[in-house]
Structures are given as C-alpha cells and as structure tokens.
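Q: No sequence on hand, only this structure:
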C-alpha cells in the first residue's frame, strides 16, 4: 500500500516537472514573438521630483559605493531626494553618516532614516520611509547595485501612461568572473531578465519588480496598499497587487544596472531560500484573488507558473527520494513504457530551462554566448544541489512558518570585512542525499535500467557539490 502511494506521488511529481519544462518553451516562444517590440518612450517636458531609496542593513563593504553612485545622478539636486534607510547595527552607520555629510557639502539632498527596531525588515523600512518621501516617483536600489549617472533620465521617459506603475531595468553583473559559482548564477539570472521578463511584459502578462533597479510611481504604491511585510518577497507581492488594481508594469532590458552576485554557496542558498519562500507565500496570499479576477485563463496559468516556480525544487527532491521505492514497487524491473514516463519529465525539466538559458545568452551576449553556454552544466548542478534548501523554504511557506529577512552578504571592493555564514545542518543533509542518490544509481545500474542513470548522476553530483562546498565554507569561517 505504501509503495503504491509512493509511486503515485512519484508520477504526480513527474507530471509537475513535465508541465514546468513545457512552460519554459512557451516563454521562449512568447519572447520570440515580441522580441522586436520597442519599449515606448515619451518626451519629458518637465522633470518630476524623484525620491531614491537605499535600504541598508550592515552593508559595510558596499554602502558608500552605492550612495556615491546615486548621488552622482545627472538630475537637478532640488528635484532628487535620497533616502538612506539604514537599519544597520554595526560600523556601517558611521560610514553612512560620514559619506552623507560629505555629499551634503556638495549640495546633495540626503536624508538618513533610522529605526530602533527592524519591524518588517526591508518592507518595513520602505513603508516607514514613505511619509517622508517627497518624490512623485520612487527609485529603489539594493546596496550592491551601482547605477549609471543617467539612470533616472533613461528610465523616467518609459512612464508613457498614467497607469504605468513601474519601470524595471535589467540587472547586470559586477563580479561575473569571480568564480565558477558566479558565472553559473549569471546564466540563471540572465534567463529571467533575458527571456521571462520581456516575454511577460511584451505579452501583457503579470511580471514583477525585482526589488531594486526600478522606479515606482508613488500613487501606484499607495493605491495597491503600500509595502507589506507578510511575505519575504515584498517586491513580488506589491507588483501583483498593483497589477490586480489595473496598473501596468514595464520592463526595459536595454537599460542595465550592474550588481554583485553572491560569491559563496551559503550566500547563494540564503538568497534562493528567501526568493523561494517569499514567492510561495505570495502565491498563497494572492492566487485566490487572481483566480477570481477577469484575467484570461492563459494569464492565470502563467501567474501560477510564475509564483510557484520554486515549487519545482520540491518536485525534483521528491523524484530523487522516491526513485528507489519506485523500482522496488515495480519489482526490480521497469517496463519500457514506464521508463518513458520516468525519463520524459526529467528531460523536460532539464532541457526546458536549458533552452531558455541558451536563448537568453544568445539574445543578451551574442558575441560570446557559445562560450558562456559551456557553463550550463554547472548551473544544472546548482539547480539540483539546492533542492533541499529550497524545498525547506517551500514547506515553511506552506506551513505558515515565519522567518526573518536574511540579507545576502556583499563583498564589494573590501575583502577584509567578510560576513561569516551561519552554521547549518543543511549541508550534511545535502551530502547524505548525494550518498542516497549514488546508492539509487547503483541499484538501477544493477537492474540494467541505464536510461535514468544520467539524471541520478546529476542529482548525486549536485547534492555533493553544494553540500561539500557549503560545509567547507562553514569550517573556513570557524577558523578565521
């Protein structure tokens, strides 16, 4: 009985992975259909007042760099207010005060806002700062972003209608070549900004503010209910609430803002955990309202894929863990038609995203996309390797377990002030999962079922890579 239930769950997870893989092809098709679309612009007869918000929490390595970049905007000083939302508890506070004082001497309008308690974390800081914001438009940057001086003048003309709530720029990467880990992550991020965002924007599907490197219309934030801290992805939450209110979001890929990619496995997993948990929290919060809305059936389906994308990691983990019971259920031999059911979803789940990433690299980096694609196996291993951490995030969201907003450590140009990763048992679970998948691989090989072995190899290698590297980082941090 238990084996039958396990096999049924296995098949259900395979079906989910198959649908996800197919939707990657759908997004590529939608992107190609509208790739020639030019983002509309309008002439600004009069420059509006803008508030740029810089939320900061213990960002000693990058805070001054970000603040100086924002202060260098080519925009009239009396029309540009800078709000530094500083919740820091370390020496970052002193650095910000010193930098702000220096910039004020040059006529820059800077307000440093501080709170005694980090209520609501980043979302709370943004919400608390709104009453003191003077701008008609609100630009937001995380501390590791370095916008160009013409950022405001480039992005503001894309508010072409009174119902345009947001204009989002594309992320680029300051430390792409720091390591194999950063190069692999860049391919994944480029997939989102090179295919997913333009596909959704060009086809008038719901898309999202990415939390930074974008400009909001102040009235849209207020109309949508403002910033709320009941999810870990306040940016995604506000984006969807605004669009449900009838506002439109625009994405402008030709305007880029470089930022740092996490350089450690622990930082990468922490960032992914926050995005995974927050997106599922947002799905639970808003999908009922989306289903009741007057969106088309296709648009509603796409919101499900968008908000629940990180659920794929839970399905992938379930497939890995249930592969061994599955062969036991089938008596040690898998009929060819069952083997096809096993392999096709795994192929779709692996090849679908891979095609999306290849097309994005060809679109964004035509000069060296073939060279970049050679790094795709590293990204695939990362995707398998973070299944346990992200599945935990998904389960916590479903179970309503609350957790704080854990910022992603930034290195900046200062390598001496490194924020150490916290101790975690997850790497041990990942290494154990690698051993389990290796055992499963051996058993399948002994039964002559070679078709599924490449996928089990990816699982074992991915878990081992992420687990061992994460554990090594923890040991190195203890020694330092």
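A: Nice, thanks for sending it over. These figures come from a predicted structure and were not determined experimentally.
Q: okay, CA-based contacts and neighbour counts for the rest of this
A: Fine.
Q: Other residues contacting stretch 138-146?
A: Stretch 138-146 has contacts (Cα atoms under 8 Å, 6 or more residues apart in numbering) with 50-56, 59, 62-63, 65-67, 69-70, 211-218, 257-260, 410, 412.
Q: which residues of this structure fall in strands?
A: 50-56, 80-86, 109-114, 137-140, 164-173, 214-217, 248-259 (DSSP state E).
Q: In contact with residue 350, which residues?
A: Here residue 350 is in contact with 21, 380 (criterion: Cα under 8 Å, 6+ apart).
Q: quick revisit: now the contacts of stretch 138-146: which count as buried?
A: For those, a burial check counting by 16 or more other Cα atoms under 10 Å picks out 50-56, 59, 62-63, 65-67, 70, 211-218, 257-260, 410, 412.
Q: What's the separation between the residue nearest to residue 127 when sequence neighbours are not counted and residue 295?
A: Among residues not flanking residue 127 along the chain, residue 227 sits closest, at 5.3 Å (Cα to Cα, 6 or more residues apart in numbering). Using Cα to Cα, to the nearest Å, residue 227 is found at 24 Å from residue 295.
Q: Helices of the stretch 51-200 of the chain, residue ranges please.
A: Secondary structure of the stretch 51-200 of the chain by DSSP state H, counting those that start in this stretch: the helices cover 63-71, 92-104, 121-129, 151-155, 180-191, 197-202.
Q: Tell me which of those approaches residue 429 most closely.
A: Counting by Cα to Cα, residue 429 lies closest to helix 180-191 out of these; the figure is 20.5 Å.
Q: Number of residues surrounding the nearest residue to residue 125 once chain neighbours are set aside?
A: Spatial nearest neighbour of residue 125, excluding adjacent residues (Cα to Cα, 6+ apart): residue 85 at 6.3 Å. If you count neighbours by other Cα atoms under 10 Å, residue 85 ends up with 21.
Q: here comes the other one, which I'd like you to weigh against the first:
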C-alpha cells in the first residue's frame, strides 16, 4: 500500500513543483498559535511520543512531545524568529536533527506577547514541515482524482475542523471535540492561500506498515466450526453426499416412472391425459429448488477444510474499518462503533470510520463524544448532490475509501466493513485478517451474519441459519465464497485490481466478491460467530430486505453475463461460473414457480385424472417410488441440515415458497417491464433504516389487529396469499366431494378416486397451503421480542454492549411442532400406502 500512496504523492509533488503556489498566513484571521478552553471534566489522555511527520490538510507536522490534559489550555507553537526556508525533514530526521520551521509571515505584537506568555505552559512543541504540502495544493488547484476530499466531511479525534472550498463544491473535515479551528483553502484563480491549521495529533502508525510474519498466524484448530458442531453431528453430517445421491436418484426414478406409466396408460386406454401431464410437471418444478440444493451439495463431496486461525502479537497489518450507516437508530450504530473500537487489536494499527450516508447530526454528535475516548475513531459523511447517482452503499464505500487515503499515513493495507447494526466480537479482526496474512492470494474473507433479536420459532425464517451454516460452507468448499455484506475484510490491493467498489447493483457485496474471483483472487468463508446484528422487526421491512437481495442478485448476474463469458469472469473456475449462473437463475425461476403453484389447485378443480395408470401394478409402483423418494428426502434433510438444525430443512423450503410471489413481482416490475410504462422500480432502503409502522413485535405498542390486517393484506399485497389459501381449500373440498357425488357406487372406486386426486402422496397441496398461510398466521399471532436493550449485556464502565448468550441461540416453542407434525403425518400416510401396495 505504500507504493500506491507514494505514487499519488510523487505525482502531486511534481505538480506542486511546477505550479509553486505561495501559501500566505492571514494574521488577522488565524494566528500560528491556537488555543482553546476545554471542559475540566473531560478525561486525561496518556502521553504519546510521535517521531514521524503526519498530515494536516496542506501541512505535515512532527510532534516532538505530547502530554496534553484535555482540561488544560491546548496550544501549538513554533519558533517565530527564524527566517530560514523549509528544509527536507526526512534527511534531518535521519541525522537526528529537527528541521527548523518554514518562514512565518509577520505577526502582530499582540500575538507575540501572547505566545511568550504561554510558552512556559506549552503542551505541544510541533515543527511544521512541507513534505505533503503539494498533495492538497494539487488536489485543489489541479483537480486530480484526489479531489474527492471536496464534498466530504471527516471528523477526527484531535478536534480540528478543516473546511475546504473550491469552485466545484464544498465539504469539511472536522475533529470531534468541544472546540475547533476553521481552515479555508481558497481556489480562486490566482490566489493560493491556506490558513495554518492546528496540527493533527497522530494516534496511529499507518505511515509505517511492517510486514506481518507468517509466524504471527497461529492455527487453533483444524476446522473453524469445530466449536459449534458436536462430534456426533460432524460424523453424521459426513454421510451427506451419500444421502444426497440416494435422494436425487429416488426423485428421478419416481418422475421417470410417472412419465412411463402415463405413456403406457395412453397407449393402452387410447386416451390423452393432459391434466396428468400438468400434474407431473407441477410436481417436478416444485421440487427443482430442493434438487438444485442437493445437487450443489453433492459437488462439494470432498468436504470443507478451513482451519481456525488467529493473528497474534502487535506486528499486525493496518486495517481501515468502515461502519456504513444511513438513518439507522443512533443507539444501534453507537453500539457497533463501541464494539469496533475495543477490538483485541493494536489501536495504532486500525482506524474506525463511521460512514454516515444519512448525514445525521445526532449521530455526528455521538461519534464526536466517543472519539474523545477512542482516538482512532472518525466520522465521515459525503455530500450527495440531487440529480447525480449516489450508488447507494457502494457510493458510500467509494467515498470512504478515497477519504482514508488523505489521512495521516495514508490508507491501510486492508479494508474491513460492518453494517450499522452488526456488533463484532473482540477477536473479529484477529481472526479474519489472519486468513489474509496466511495466503497472499486471498482477496476477501467473510464471516457469517448472525442475529440476536430473532423471535421464538422464527416464524418468517429470518435467521439465515440454513444459508450461513449449510449453503455458505458448501460454496466455500467449492471455492465460491461470496461476500455476505458485513464483517468482511478485503485486501486493498485486490480492490484496486478490480477497479474499486463496483456500482450498478444493490448487491454490491456479491458483485465485489464475484469480480475478485473473476480477477483470479481467492475468497474465503470463516465459519465462526464473529458478529451479531439485528433482523428487520416488521413484516414490511422483512419484505423490503429480501426483495432487495433478490433484485441485487439479478442485477449482478446481468452485469456479469451470468458468469458465462466476458473479461471480468475470465479467471473463474468451472464451479465459480456454475455458482454465478445457478443462484441468480434460481431467483428468475420464481416466475415459473409461481405459475406452478397456481396450477396445483387448478388440476384439483378440473376434475381430470391426475395420476394415469394402465393397470394396478403401475399404480402400486408409482406409490412405492413416491414413498421411497419422500423418505430418502427426509433422511437427506436430517443429515444435511445438522450444522444449522434439522428444523430449518423444511422451514427454509416453505419460506421460499411463500416468498415466491414477492420475488416474481420484483423481477417483473424492476427487470422485465420497460421503464416507459411508468412502473416505479423498487427503491433502495438500508435494512437498519427501514422503520416499521406496525411495531407488531412490541407487546406494549403493537398495532391493533384490524390495522395489521390492512397493512399486511393490502399494503404488503398479502391478499395474494389469502386468495391462494382459499383457492386451495375450495379445490380440495370440491375434488373430495366428487368422489361421493360423481356416481361411483363401489367403495374401492371412491377410495381410488381420492387416492389419485387430492390425496396422492405426499399431498403437495398441504405443503403449499401451509407455506402460504405463514404470513396470515404471523399477522394474527405476531411474536413478541423484548426491547433491544434487554437483549444486551452492557458494560457499565465502557458502555460496550454485547448480545446475551441466550439470545444468540435459536429458541423453539410449541408452534414449531406444527411444522413437524404435518411432515410426520404426510410421511406416515405415505408409509401406510407403501405397505398397502404389498397387501392389496
């Protein structure tokens, strides 16, 4: 990273040498010596010794000594009698000498007297040097790409307020404290004037980045998830490839025989069975998501081997930690900031930058106070001009990435990112950075997103446990670990190799990791509990979050040509291309799945033959194969989902079913329909800033039932689910009644009619009915979650809050057994029919 900063510095130095602007101190506005009164109640800062120059706007300062007490008068002084010009500070540092300050303009006697009076009490002795003067001069007057400093706001922990004004815009960089000093850079043609600012008190050593030895990386265990998965679960989970193969084989055998039996019935009976073909297609298409997950799991039969690593010692890389936020609750952001600032990592080797895209003044004030305790904490808010693309979270990251290049010592070797509500564990950085240090080709490392405010039974399946504990490790085993949006660390060199943060997609995290893979970098998924955040606490916010993820995945796939061809994916392996195609294709498949779900009650209403057979033997084998496929699928679900929980096997599938209409509408409105129709595309809304108007999980303040019904059924378009549930119930009732009203006299004939229509195993309509009833049940019986503060353990001295162990785990209640009951009943029913085929 020094090479990148040096390149920028050298180009700026050349431009400065050619332009040679004259910097003049305006004695009437700001003296070289700045003083301010501070509240005596503020804490004391430990002494710091800084021996290298640090950047302040257009100047660089070298601290000879620093022993401030914030309650005292803060003063910065330099010799006013010297007339010597600026000298090379680095050459003098090497010789042990301190270079004299640059010439200062004439000051009034008032300032001289004040300086002499306070010199004996001087807290700082700082020498001004010109090492980085050219960088800002080039930024303002030449307008290079470093001009990103214009239109930004940066709060620093040393109480400085820099105000930059140019022809193109205005922004500010300020220090978090009770006092500030205004500095102006006037870019009026022919005028180059800088008022000398109060110096930046360096609290990091980013200017000196030693190479971290591999010996600092320690392997604590051969598997990173050994602590969370018991040995018996690990051993049983190892048979997943076998269970997957058997399940897929049974599925295809069942469908193949169904096709054969239907063709044989048509040939024997000289009839065509269109409804039977439609029913076969419906069964097959509904099973595709399950078959896809099973097949993808089978590809990673070799298993995942990711060790548990930790970085030890203080010779560690420099990291810039970005906490992205946009109108989230200030208390939520503050808890994340506090936890990030007390990492088990040398404070001089990482910085925490709060990237506020909402420019919240209240948040700014809170960070201002916290930065008095944590000197590596910064606040940054970009200025967004109306009418110009802001690029949402990606734009926020871009602005922050450019901003840290202007900080003392330049940018860090790595960039870490946290969502506003994600509280990191103390060893977060030492864990994820260790994997980067061990492998120079590792471009990105990401841990799972875990949550502490999930309600009992997780009725909407918001915990993502099935994804982060089953699918993400599987993808990691295939070399396709995607960035999941929070807690990740990315190598800055790798980010620069792909041209910086990509824009044009709501899923900038997936887009970034895909570009890294296409550029030949590696990515890794660390299966350790390193961060805990909050899920959306209302039905409305849940829908906005999931549809945004769906749309972002499709946008990314379109830009990457579904990873089939193009220069950006030229270095991807076959499995990486396969993943880049299949997962977005699964989102588009929601369109077809919606049609299939509607066709299930349609075939029941039609009254046609659902299961065709030429003789009873064909019918027996169809029943037998249906049972075998069902029981092997249950076994595969049990062993395959052990890392997450067996309960999530069916619940995750049901959640995908009832969310299908929403995904379909998102694809139609935002992707398929032309813009000239005036259909408003889905707008970006950060998860943490989505405010729920119902408050249905707050027992004291939740909206009444009638209001919940209006909002969820009408506003959230849940009338689709209500209509579907009623349609299925009517279809089943009508189909069942036909067995007794269609003139069938024989009891056997009636039973056969029921078997081959509404009660064909495994009674697919029950699964669909249960899935679509989920949001309706949630509307009437919403779960209750305590206040967020009650879910946390807060240190009374530091204010650092961490989730209570109880709320880190999933909790199940009596309603969970309903899901298991319906599957158990369907399985037992199929088993009875299976046994019956050998008796009758």
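A: All right, it came through fine. Because the structure is a prediction, the values reported are computed rather than measured.
Q: Superposing both, give me the TM-score.
A: Remark: TM-score between the superposed chains equals 0.80 [TM-score structural alignment, normalised by the length of the first structure]; 455 aligned residues with a Cα RMSD of 4.1 Å.
Q: any idea how far residue 459 of the first structure is from the closest residue to residue 319 of the first structure other than its chain neighbours?
A: Nearest in space to residue 319 of the first structure, with sequence neighbours left out and distances taken as Cα to Cα, 6+ apart, is residue 10 at 5.8 Å. When distance is defined by Cα to Cα, residue 10 of the first structure is 16 Å away from residue 459 of the first structure.
Q: correct me, but residue 488 of the second structure touches residue 445?
A: Yes - contact status for residue 488 of the second structure versus residue 445: in contact at 5.5 Å, counting by Cα atoms under 8 Å.
Q: joint contacts of those two?
A: Residues touching both residue 488 of the second structure and residue 445 (Cα under 8 Å, 6+ apart): residue 432.
Q: how close does the residue sitting furthest away from the middle of the first structure sit to residue 98 of the first structure?
A: The C-alpha centroid of the first structure is most remote from residue 331, which lies 41.6 Å away (Cα atoms, centre = their mean). Using Cα to Cα, residue 331 of the first structure is found at 71 Å from residue 98 of the first structure.
Q: swap in residue 342 of the first structure?
A: 60 Å.
Q: Looking at the two, which has the bigger crowd around it?
A: Higher neighbour count among residue 342 of the first structure and residue 98: residue 342, with 21 against 12, using other Cα under 10 Å.
Q: To what extent is the spatially closest residue to that one that is not a sequence neighbour buried, counted in neighbours?
A: Among residues not flanking residue 342 of the first structure along the chain, residue 14 sits closest, at 7.1 Å (Cα to Cα, 6+ apart). Per other Cα under 10 Å, the neighbour tally for residue 14 of the first structure reads 24.
Q: Please list all residues in contact with residue 14 of the first structure.
A: 315, 319, 341-342, 345-346.
Q: now these in a markdown table, with distance to residue 182 of the first structure?
A: What follows is the contacts of residue 14 of the first structure, written out as a markdown table (distance: Cα to Cα, whole Å):
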| residue | distance to residue 182 of the first structure |
| --- | --- |
| 315 | 25 |
| 319 | 28 |
| 341 | 34 |
| 342 | 32 |
| 345 | 28 |
| 346 | 25 |
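Q: Only the buried subset of the residues you listed, as a PyMOL command please.
A: Buried members of these, defined by 16+ other Cα under 10 Å, are picked up in PyMOL with:
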select buried, resi 315+319+342+345+346
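Q: What is the most widely separated pair among the contacts of residue 14 of the first structure?
A: Across these, the longest distance by Cα to Cα is 15.1 Å; it joins 315 and 341.
Q: tell me which element residue 793 of the second structure falls in.
A: strand 792-794 (DSSP states H and E).
Q: Going by neighbour count, list what's buried in that strand.
A: Residues of strand 792-794 of the second structure classed as buried: 792, 794 (neighbour count, 16+ other Cα under 10 Å).
Q: so how far is it from its chain's centroid?
A: Centre-to-centre, strand 792-794 of the second structure and its host chain are 23 Å apart (Cα atoms, centre = their mean, to the nearest Å).
Q: Likewise for stretch 574-583 of the second structure?
A: Chain-centre distance of stretch 574-583 of the second structure: 20 Å, with Cα atoms, centre = their mean.
Q: ok, residue 776 of the second structure to residue 640 of the second structure distance?
A: Residue 776 of the second structure is 30 Å from residue 640 of the second structure, where distance means Cα to Cα.
Q: Who has more neighbours out of the two?
A: residue 640 (24 against 19).
Q: Would you quantify the distance from the closest residue to the more buried one other than its chain neighbours to residue 471 of the second structure?
A: Nearest-residue entry for residue 640 of the second structure: residue 240, 5.4 Å, with adjacent residues in sequence omitted and distances by Cα to Cα, 6+ apart. Distance, residue 240 of the second structure to residue 471 of the second structure, by Cα to Cα: 13 Å.
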